[in-house]
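> quick one: sequence and predicted model below, then my questions.
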Amino acid sequence: MRITIFGASGRTGHHVVDQALAAGHHVTAIVRNTGSFADETTAPGQLSIAAADVMNPPNITPYIEGADAVVSTLGARGFPMRATTVCSDAMGSIIDAMSAAGVRRLIAMSAVDFGNAKGDGVLMRRIARPLVLGFLRGSLRDLRMMEGKMVASRLEWTVVRAPQLLNQARGHYRVAFDNHLPGAVFARRADVADCIVQQLENPVTFRQFVTVAR
């Protein structure tokens, strides 16, 4: 497949790029500046790196044209309590560019609805959940608006929701649909990337929410 990845230079995005290349896919990595992304691939011809403004649909459309799928691992920087629309605005731009390019498959990384799954205990629901959601309220609101734009689109979208991300090597991880994954507290970035790559050609997850956790 030919995949365009936004947020490719981020800590999770880099894993997605590496794992997509290892699976034999051709990747166009979109970054803010090409100096932020080191080309370490040993598969010549599989990776293209381009600097583009994700907020400008005409600017990113040429890098989406001809792609089989688009992946976003974009995330807002800064204090998570602070109101932001970075991810939702970027998603609106990506959807417009995909529509112009005639590309339908879209996967985006988002955040889990912490402590709200069947099986989460009273401590998780009554104490940990309000604290975590309060601390993350700015970024979570942005991500929910992002998801809303995906749901409202006519694209074949998948939202991959993850909890607190860890910089650890790949291991065993759990996956569930519609956020029903108890104890979703941590996830390894490499595992989230693996989950994203696994869903690229999986029609079962079209227009679905997928939760991944350690």
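Okay, I see it.
> alpha carbons only for contacts and neighbour counts from here, please
Fine.
> give the contact list for Ala100.
Shown in contact with Ala100 (C-alpha atoms under 8 Å, 6 or more residues apart in numbering): Thr61.
> another structure for you, compare them:
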Amino acid sequence: MNIAIISANGRLGLELVKVALAAGHHVRAGTRGLSHFKDSLYLTAIPCDATNYYEVKALLKGQDIVFSCIGHVPNSAKDVQTQATKVIVRVMKELGITRFITLTGTGVRLAGDHITLFDRFLNFGVEMLDRPRIIDGRNHVQVLRESELEWTVIRVLKLEFENNRPFTLLPHGPTLPYVSRKVAARAMLQVAENHSFIRQLPIIGR
């Protein structure tokens, strides 16, 4: 497949690039800021601000699937996911691309979710300290729901660097307490290759 990865040089994006290349896919890596990618037969790096219509369109042209690894980092806008998703949806519609996969936190709740005590505790803390981040996650999902895209939003509680443990994607959890970025990247690629969880928000669980 020809896949575009937005925010490919972030911590999650780097892992997704690795697993996608290992699986034999052609990757266009959208990067912002410093990039250490070296172009090859299967990898092309393209500067891309996910809120810039023209840069997103240049990245996505000719691609089959779009992945977004946008997250909140110091100095990023409080609604960065929502604003970027609006641009991505617009561009995908114009280019005729339908499949979109992204990731957000379990603070985005659905009726029927199985919420662990640890999940409640951690998300309560985030609500108290960084409520705009959770609001942004919820709002960007609403943008997708109002679109015609075949989207999947994978939910995780807390990302970490290490472990490559087995995982199961569950419609309503319960969540694993910690998920490595490598596992999250594998889950994102899995739903792309299986064309599964269309217009759903599965949780990486146990």
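Cool, the structure landed. All values reported here derive from a predicted model rather than from experimental measurement.
> now compute the TM-score of the two chains, please.
TM-score for the superposed chains, counting by TM-score structural alignment, normalised by the length of structure 2: 0.89, backed by 204 aligned residues with a C-alpha RMSD of 2.4 Å.
> for the residue nearest the centre of structure 1, give its distance to Arg174 of structure 1.
For structure 1, the residue whose C-alpha lies nearest the mean C-alpha position (C-alpha atoms, centre = their mean) is Met109; its distance is 2.1 Å. Here the distance between Met109 of structure 1 and Arg174 of structure 1 works out to 16 Å (C-alpha to C-alpha, to the nearest Å).
> what does Gly24 of structure 1 give?
Here the criterion is C-alpha to C-alpha. By it, Gly24 of structure 1 lies 24 Å from Arg174 of structure 1.
> what do you get for Asp120 of structure 1?
15 Å.
> and what of Ser139 of structure 1?
From Ser139 of structure 1 to Arg174 of structure 1 the distance is 24 Å (C-alpha to C-alpha).
> more neighbours: which of these two?
Ser139 (26 against 14; other C-alpha atoms under 10 Å).
> the aligned partner of that one in structure 2 sits in which helix or strand?
Counting by TM-score structural alignment, Ser139 of structure 1 lines up with Arg133 in structure 2. Per DSSP states H and E: Arg133 of structure 2 is located in helix 117-145.
> where does the very next helix or strand once past that helix end up in structure 1?
Going down the chain from helix 117-145 of structure 2, the next helix or strand is strand 150-156, by DSSP H and E. Strand 150-156 of structure 2 lines up with residues 156-162 of structure 1 when matched by TM-score structural alignment.
> mean distance of that stretch to its aligned residues in structure 2, please.
Superposing on structure 2 and averaging over aligned pairs (mean C-alpha distance after the TM-score superposition for structure 1), stretch 156-162 of structure 1 comes out at 0.6 Å.
> run a quick neighbour tally on the aligned residue in structure 2 for Glu201 of structure 1.
Counting by TM-score structural alignment, Glu201 of structure 1 corresponds to Glu193 in structure 2. In terms of burial, Glu193 of structure 2 registers 12 neighbours under the definition other C-alpha under 10 Å.
> now swap in the one 4 residues further on and tell me
Under the neighbour criterion other C-alpha under 10 Å, Phe197 of structure 2 is assigned a count of 19.
> Val19 of structure 2 too?
By the other C-alpha under 10 Å criterion, the neighbourhood of Val19 of structure 2 contains 17 residues.
> where in structure 1 does the host helix or strand of it fall?
With the criterion set as DSSP H and E, the secondary-structure element containing Val19 of structure 2 is helix 11-22. Taken onto structure 1 by TM-score structural alignment, helix 11-22 of structure 2 occupies residues 11-22 there.
> show me what contacts the residue at the greatest distance from the centre of structure 1?
No residue in structure 1 has its C-alpha farther from the mean C-alpha position than Val122, which lies at 29.6 Å (C-alpha atoms, centre = their mean). Contact analysis of Val122 of structure 1 by C-alpha under 8 Å, 6+ apart lists nothing.
> got it, and Thr102 of structure 2?
Phe67, Ser68, Cys69, Trp151, Thr152, Val153, Ile154, Met188.
> so what does it match up with in structure 1?
Taking TM-score structural alignment as the criterion, the aligned counterpart of Thr102 of structure 2 in structure 1 is Ala108.
> look up the closest residue to its match, ignoring the ones flanking it.
Ser72 (4.6 Å; C-alpha to C-alpha, 6 or more residues apart in numbering).
> which stretches of structure 1 form helices?
Along structure 1, counting by DSSP state H, helices occupy 13-22, 57-64, 86-101, 122, 129-135, 137-152, 189-199.
> how close does Glu147 of structure 1 sit to Ala50 of structure 1?
25 Å.
> ignore the last one, Gly75 of structure 1
As for Gly75 of structure 1, its distance to Ala50 of structure 1 is 19 Å (criterion: C-alpha to C-alpha).
> between these two, who's got more neighbours?
Neighbours per residue, other C-alpha under 10 Å: of Gly75 of structure 1 and Ala50, the larger number sits with Gly75, 18 against 14.
> okay, now the closest residue to the match of Ser139 of structure 1 other than its chain neighbours: neighbour count?
The spatial neighbour of Arg133 of structure 2 that comes closest, neighbours along the chain excluded (C-alpha to C-alpha, 6+ apart), is Lys78 at 6.3 Å. Other residues near Lys78 of structure 2 come to 18 when the count uses other C-alpha under 10 Å.
> before we move on, what about Asn167 of structure 1?
Applying other C-alpha under 10 Å, we find 11 other residues in the vicinity of Asn167 of structure 1.
> which non-adjacent residue is nearest the counterpart of Ala84 of structure 2 in structure 1?
Per TM-score structural alignment, the equivalent position to Ala84 of structure 2 in structure 1 is Ala90. Nearest-residue entry for Ala90 of structure 1: Met55, 5.3 Å, with adjacent residues in sequence omitted and distances by C-alpha to C-alpha, 6+ apart.
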